[in-house]
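with the input below, show me the fold.
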Amino acid sequence: MEGTKLGNKNCITLKGSAQHVSEFFYFGINSILYQRGIYPQESFTCKQKYGLTLLTITDDGVKDFLDKTLTQIKDWLEAGEVERLVLVLTNVDTKEVIERWDFTVQHEPGFAPLSIKEGKVGEKDLKVIQNEMRDVIRQITACVTFLPLLDCVCAFDLLVYTYQSADVPEKWAESAPCFIANSQEVRLKSFSTSVHKVEACVSYKTDA
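Reported below is the predicted structural model:
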């Protein structure tokens, strides 16, 4: 992350915050794909991050998709154009949406795109930021204790909600919202870089 050590805090730039948030999305998405069994266990490898041993996908096609998507999200975060990232799990056979993992992005006071002053930075200890991210990852892992078993073959997709002013590449297309009928929602913890705040929740289909 871009930043300068200042006492027991770090100066967090907008660019540095965008890097940290997009990096969290990478590990968060991989954790969901692993915990929900979207790909076989042998398709993942271990990495150390946030003081945890995390699993990341080794499939070249999936890695390429995630890298390109998160590079674009990082650019949008720097431009203040991202409202939300959603990971959607769908039944491959029926195309029915089974789960939605929502990560809502907000700007901390004074860091809204139209009001942020040039050179303005946030201040927060990097260890505190990483601890908050670690807690969200741990909750993602713990979600398997209450989420319904996925008894069908599922695929995933990423939806990015941006402001209308965002510069959208031609390869990106508008998508349906992919809401879930008869869903239950569980809110997870949030984290803040002092520039961006990310709130997480998971919605899943119930039999009701």
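
from now on I want contacts and neighbour counts done on CA atoms only, so please keep to that.
Noted.

this protein: strands as residue ranges?
Here the chain has its strands, by DSSP state E, at 5-6, 9-12, 44-49, 52-57, 82-91, 97-107, 122-123, 154-162, 183-192, 196-205.

and the ones you listed as CSV, adding distance to residue 27 and mean neighbour count?
Shown next, in CSV, are these (distance: least, C-alpha to C-alpha, whole Å; neighbours: other C-alpha atoms under 10 Å):
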stretch, distance to residue 27, mean neighbour count
strand 5-6, 25, 12
strand 9-12, 21, 20
strand 44-49, 8, 13
strand 52-57, 7, 18
strand 82-91, 13, 20
strand 97-107, 13, 22
strand 122-123, 23, 18
strand 154-162, 14, 18
strand 183-192, 14, 16
strand 196-205, 14, 20
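
and those: which comes nearest residue 37?
For residue 37, the closest of the strands of the chain is strand 154-162, at 8.7 Å, according to C-alpha to C-alpha.

next, the second sequence, to be compared with the first:
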Amino acid sequence: MNSTAQATKNCITLKGSAQIIAEYLKYGINSILFQRGIYPPETFINTQQYGVPILMSTDPKIEEFLKNILVQTEEWLSRNMVSKISMVITNAHTKEVLECWDFKLQAELGDGDTSDPMKLTSSKETKRIQQEIRDVMRQISATVSYLPLLDCICTFDVMIHTLQNCDIPESWDETGAVFIQNSQAVQLRSFSTGLHKVDTVVNYKMS
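Next up, the predicted model:
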């Protein structure tokens, strides 16, 4: 009896892994919007997640936009169809891309005890995953110390890079590659659920 209880203690499925990543993206993107000054600071509220304070936008349009993107991302992630999610920051007037945050995804084998990749599970402890995410969130907060000041009105967009042709929601557009002139990249720490490894990289325009 004891060994069965032990075995079911932590079992992350692809669906569970997709949820963890979508949640990280929600907090990560909000944190970037605040840290990079894309919207006024008074439109954010402080919350605690992963053991660190994170500022979340209270703008209903942003909340709705991110919710739609992340519901779709989570669904595609749970079927291992996403290679990268990009958050692109552009100059609102000139449309020049100033910064691009790439969240790169790699499928992992978890406990690897099934021939069906959709049924893979991971027994990695949730606590360890959250610690790894906390380290990344701290790094996102620290980027303000070296990223160039965005001294113009900026807008942002989120792109999902899929591995194969997916049914794209009607109100969405297909889009090309993002190019930043004179760019520099900084790789932040990665975290892993055992089924997905997530690398966070910020590409920015050298001022």
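
overlay them and tell me the TM-score.
Taking TM-score structural alignment, normalised by the length of structure 2 as the basis, the two superposed chains have a TM-score of 0.92; 202 aligned residues with a C-alpha RMSD of 2.0 Å.

thinking again about what came up before, columns distance to residue 137 of structure 1 on top of the strands of structure 1, output as TSV?
What follows is the strands of structure 1, written out as TSV (distance: least, C-alpha to C-alpha, whole Å):
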stretch	distance to residue 137 of structure 1
strand 5-6	26
strand 9-12	22
strand 44-49	10
strand 52-57	9
strand 82-91	15
strand 97-107	12
strand 122-123	23
strand 154-162	18
strand 183-192	9
strand 196-205	10
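
residue 18 of structure 1: which of these is closest?
Of all these, strand 196-205 comes closest under C-alpha to C-alpha, at 7.9 Å.

comparing that closest one with structure 2, how large is the average distance?
For strand 196-205 of structure 1, the mean deviation from structure 2 after alignment is 0.6 Å (mean C-alpha distance after the TM-score superposition for structure 1).

now the spatially most central residue of structure 1: how far from residue 116 of structure 1?
When structure 1 is reduced to its mean C-alpha position, the nearest residue by C-alpha atoms, centre = their mean turns out to be residue 25, at 3.3 Å. Counting by C-alpha to C-alpha, to the nearest Å, the gap from residue 25 of structure 1 to residue 116 of structure 1 is 24 Å.

contacting residues around stretch 68-84 of structure 1?
14-15, 18-19, 21-22, 25-26, 102-106, 112-113, 160-163, 165-166 (C-alpha atoms under 8 Å, 6 or more residues apart in numbering).

check stretch 143-158 of structure 1 too.
Contacts of stretch 143-158 of structure 1 (C-alpha under 8 Å, 6+ apart): 35-36, 38, 85-93, 204.

which part of structure 1 matches stretch 90-100 of structure 2?
Counting by TM-score structural alignment, stretch 90-100 of structure 2 pairs with residues 90-100 of structure 1.
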